[in-house]
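Colleague: Provided below for reference: sequence and predicted model.
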Amino acid sequence: MTHKKISTVVIGVLAAFISFAVCAQDSPVGLWKNIDDVTGKPKALIRITENNGELTGKIEKLFKEANEDQNPKCDKCEGANKDQPVIGMVILKGLKKDDDEYNGGTILDPANGKIYKSKLVLEEGAKKLNVRGYIGFPWLGRSQVWVREQ
C-alpha cells in the first residue's frame, strides 16, 4: 500500500471513531446520578445500557446516610423483585428512541414498589437526563433530573 492509501485508511478509521464517540454522547447510555425531586440530594447511581434498541437501567450504588440500611431490599416490590436487593435491581425497562425522547418503557420506584410508565429526554448536551414516571398520561406523574457521571 502506498503512503497515500494508508493515510486515507487511517483518516477513515479515525473519522469513524470520532463519529461513534459523538453519537454515544447523544444517547442515555452510561452512568447517571439520580437526584431526588423532593430533597434535591443524590439517591443512586444507575447504569443505562442498550440492547437491540431498548434501554435498561440498573442501580449500581445507593447514597445512604450512615444510620440507614446500606443494602436495602425492595420489601414493597411485587413479583420477582419482592425482597430482592435494591443494588443491582433493574428499574428501567423497554424504553425506545422516539425522535428526541425515549419512551414506551417502565420505571420501578423501589421506595414504594410501584411500576410507572416512563419517558426520558436528554438535556444540556446530554449531560442531564429528564426522567418522567407517570400513570396514564405523562402530565400525571413526576420527574427527576439525572446527571451524567460517565
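Modeller: Received, thanks. Residues are numbered from 1 along each chain as shown.
Colleague: please make it C-alpha for all contacts and neighbour counts, starting now.
Modeller: Noted.
Colleague: quick check, central residue of this structure?
Modeller: I48 (3.9 Å; C-alpha atoms, centre = their mean).
Colleague: contacts only, for that residue.
Modeller: 28-32, 55-58 (C-alpha atoms under 8 Å, 6 or more residues apart in numbering).
Colleague: including neighbour count, secondary structure and distance to L129, could those go into JSON lines?
Modeller: Listed next are the contacts of I48 as JSON lines, based on neighbours: other C-alpha atoms under 10 Å; DSSP: H, G, I helix; E, B strand; the rest coil; distance: C-alpha to C-alpha, whole Å:
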{"residue": "P28", "neighbour count": "25", "secondary structure": "coil", "distance to L129": "7"}
{"residue": "V29", "neighbour count": "17", "secondary structure": "coil", "distance to L129": "11"}
{"residue": "G30", "neighbour count": "16", "secondary structure": "strand", "distance to L129": "11"}
{"residue": "L31", "neighbour count": "20", "secondary structure": "strand", "distance to L129": "11"}
{"residue": "W32", "neighbour count": "24", "secondary structure": "strand", "distance to L129": "8"}
{"residue": "L55", "neighbour count": "21", "secondary structure": "strand", "distance to L129": "13"}
{"residue": "T56", "neighbour count": "23", "secondary structure": "strand", "distance to L129": "14"}
{"residue": "G57", "neighbour count": "25", "secondary structure": "strand", "distance to L129": "13"}
{"residue": "K58", "neighbour count": "19", "secondary structure": "strand", "distance to L129": "15"}
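Colleague: what about versus this one:
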Amino acid sequence: MNGFLSRAARHAALASALLAGAVAAHAQTDSPVGVWQTVDDHTGQPKALVKITDDGSGSLDGKVIKGLGANDQPDRRCSACTDARKDQLILGMTIIDGMKKSGEGWDDGHILDPENGKVYRCKMRLEDGGQKLEVRGYLGISLLGRSQTWVRQQ
C-alpha cells in the first residue's frame, strides 16, 4: 500500500509541475517580457538581442544584451545619442522604457535608435501566439514612423 501511495504522490507532483510549467509558458506568450532578436532595417539581418523586463510597476523596459552579426562589437558606443546615453556603450543600454499595457498591446513608452541617436514614441503588440513582437517607433502620431517585427528567443 505504501508503494501505491508514494507512486500516486509522485504522479500528483509530476502533474502539478507540468501544469505550472504550462501556465508559465502561456503567461510568457501573453507578455513581451523575454528576449527578442531585432533586425536591421536596411539588410533584414539579425541585429541584436534585446531583453524586455517588467520594472515591477507594470512598466516594461528593454535593454540590449548582445549584438549580432556586424553589431557584435562589445565596445560600440552611441556616439549619435544626444541625451545621457551619449557615448555610452550600446551593450547593456536601455533602449525601450515606459511601455504600459494598453488594450491589445503596449504604448506610452519610448524607443531609442542607437544608429541615429533619436528617441521615438513606441507601441508594441504581440503576434503569432506571442512569438513575434511588432515594435513601432514614431514621431507625433503613429502613422509617421516605422515598424519592425522582432522574434522571441527561447
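Modeller: Looks like it came in fine. Predicted model only: the values in this text are computed from it and were never measured.
Colleague: corresponding residue for K33 of structure 1 in structure 2?
Modeller: Residue pairing (TM-score structural alignment): K33 of structure 1 is matched to Q37 of structure 2.
Colleague: give me the nearest residue to its match, chain neighbours excluded.
Modeller: Counting by C-alpha to C-alpha, 6 or more residues apart in numbering, Q37 of structure 2 lies nearest to L49, which is 4.6 Å off, once chain neighbours are set aside.
Colleague: which one in structure 1 is aligned with the one you found?
Modeller: Per TM-score structural alignment, L49 of structure 2 is aligned with L45.
Colleague: G140 of structure 2 now?
Modeller: Residue pairing (TM-score structural alignment): G140 of structure 2 is matched to G136 of structure 1.
Colleague: if I look at its match, how far off is V22 of structure 1?
Modeller: Distance, G136 of structure 1 to V22 of structure 1, by C-alpha to C-alpha, to the nearest Å: 34 Å.
Colleague: one more: T39 of structure 1?
Modeller: From T39 of structure 1 to V22 of structure 1 the distance is 33 Å (C-alpha to C-alpha).
Colleague: which residues touch the match of G140 of structure 2?
Modeller: Here G136 of structure 1 is in contact with K117 (criterion: C-alpha under 8 Å, 6+ apart).
Colleague: any idea which element it lies in?
Modeller: Using DSSP states H and E, G136 of structure 1 falls within no helix or strand.
Colleague: helices of structure 1, start to end?
Modeller: Along structure 1, counting by DSSP state H, helices occupy 3-25.
Colleague: how about the strands in it?
Modeller: 30-35, 42-51, 54-62, 90-98, 101-109, 114-123, 128-134, 141-148 (DSSP state E).
Colleague: now the fifth one: buried residues?
Modeller: So that's strand 101-109 of structure 1. By 16 or more other C-alpha atoms under 10 Å, the buried positions in strand 101-109 of structure 1 come out as 102-103, 105-109.
Colleague: what does the last one give?
Modeller: Neighbour-count burial for strand 141-148 of structure 1 flags 143-148 (criterion: 16+ other C-alpha under 10 Å).
Colleague: same question for the fourth one.
Modeller: For strand 90-98 of structure 1, the neighbour count (16+ other C-alpha under 10 Å) marks 90-97 as buried.
Colleague: nearest to H3 of structure 1, of those residues?
Modeller: For these, the residue nearest H3 of structure 1 by C-alpha to C-alpha is K97; the value is 42.0 Å.
Colleague: aligned partner of that closest one in structure 2?
Modeller: Checking TM-score structural alignment: K97 of structure 1 goes with K101.
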